[in-house]
Every structure is written in C-alpha cells, then in structure tokens.
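# prediction below, plus the sequence it came from.
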Amino acid sequence: MPKTFGPFSEAGSTVRANKLSDSGDFAATMGLFSQMHGPPPDLAELYLLGTPESFNRLEQIIASTDHLAQPFIQAMTS
C-alpha cells in the first residue's frame, strides 16, 4: 500500500551529524567510535589457517552453534 510522506523542510531533511544528543544511541555510538580508534584488544587465541589446530577449533565453533539453527532447519523441512 503506497504511503506518501512530506513535504519536509530543509532542516527536517538534513542528516544529523556531529550534533550532541541525549539519547543512549549517541553514547553507544561514541563508545564504539572510541574502541575503533583505540588499541586492538588482546587476542586470547590465534590460529594459522590451514593447520589442524585451526580446523579443529573452527569445527568446535561451528558445532557449538548448531542448536541455534535447528528451529530454522525444522521450519524449512516441515
């Protein structure tokens, strides 16, 4: 069903950029921005692709998420 919006003023159609906001979204965005430009986190584990260790660890990670996909698999097969 088509829906028409507008007309919009010049101020209403501009992008809010670099304007302070009291919203939690702004605070979360600024936190992510500081993390992006900060030092990288310490890596707990690092694997070289193509090695048996990386293969086994990737298999463990994929297997640990199998239960999340089961409802979708069952819905698609029924």
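Sure, I can see it. Numbering: from 1, shown residues only.
# for the rest of this, base every contact and every neighbour count on C-alpha atoms.
OK.
# who does the strand or helix carrying Leu58 touch, helix- and strand-wise?
Assigning secondary structure by DSSP states H and E places Leu58 in helix 52-64. Using 3 or more CA pairs under 8 Å, 6 or more residues apart in numbering; DSSP states H and E, no helix or strand is in contact with helix 52-64.
# helix or strand next in line after it, which one?
That would be, after helix 52-64 and using DSSP H and E, helix 66-77.
# mind checking how far Gln60 is from Gly24?
Plainly put, Gln60 is 36 Å away from Gly24 if you go by CA to CA, to the nearest Å.
# try Ile73
36 Å.
# likewise for Ala63?
From Ala63 over to Gly24 the distance is 35 Å, taken as CA to CA.
# below is structure B, check it against A:
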Amino acid sequence: MKGSIDPNERYNVQQAVQHPYVSRWFRENEWSHPQVPVEYREEDNEARMTADEWRGNFIVTDFRFNVLMAIIHSFN
C-alpha cells in the first residue's frame, strides 16, 4: 500500500517523482542541482514569538515561495 505510514511500504523518492500527479511538475534539471546549505543559528531557535506571530511568518514564507516558484517556472 503506497499511502501507508509504514516507511517500508511508502513510495521512495524515485517512485514519488514518477507518480502521475507529481511527474508533470518534475524537471530533470531541478533533480540534480547542488543543494543549498541550510544555515542554523541558535539565537533564532531562542526567539520568543506568539503562536500568531509564528503562523504569520509561515504564511508569508509560503506565499513568497509560491510566487518565486511561479516566476521560475514561467521561464522554463
């Protein structure tokens, strides 16, 4: 069963990108690009924010990401 929670029964990454729902957005040149390092700063982890502030940050970040991806894909 591919919709399973059990990691031994789930799709692996290769199978997932070949799935009909995902494959129409899959681009080979995006598959093998170098990974961008993720910067971790301890002081960011200690930030004191309310749940609403966190929620707002995630919404803005998600919106910016979606706009950026739309712009990038418009050039392909």
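Arrived safely, thanks for sending. Remember, it's a predicted structure, so these values are computed and weren't measured experimentally.
# quick check: TM-score for this pair?
For these two chains in superposition, a TM-score of 0.28 is obtained (TM-score structural alignment, normalised by the length of the second structure); 34 aligned residues with a CA RMSD of 3.4 Å.
# what residues of the helix holding Leu58 of the first structure count as buried?
When neighbours are counted by 16 or more other CA atoms under 10 Å, no buried residue of helix 52-64 of the first structure is found.
# and the nearest residue to Ser23 of the second structure once chain neighbours are set aside, which of the three is it?
Nearest non-adjacent residue to Ser23 of the second structure, counting by CA to CA, 6 or more residues apart in numbering: Val17, 5.3 Å away. Secondary structure for Val17 of the second structure, judged by DSSP: H, G, I helix; E, B strand; the rest coil, is helix.
# okay, now Val17 of the second structure: neighbour count?
Counted with other CA atoms under 10 Å, residues neighbouring Val17 of the second structure total 17.
# surely it touches Trp31?
No - at 9.5 Å, Val17 of the second structure does not count as touching Trp31 under the criterion of CA atoms under 8 Å.
# past the helix or strand encompassing Gln14 of the second structure, which element shows up next along the chain?
Taking DSSP H and E as the definition, Gln14 of the second structure sits inside helix 13-18. The C-terminal neighbour of helix 13-18 of the second structure among helices and strands, as given by DSSP H and E, is helix 20-23.
# ok, Ala27 of the first structure - how many residues close by?
Per other CA under 10 Å, the neighbour tally for Ala27 of the first structure reads 13.
# for Ala63 of the first structure, see how far away Phe72 of the first structure is.
Distance, Phe72 of the first structure to Ala63 of the first structure, by CA to CA: 16 Å.
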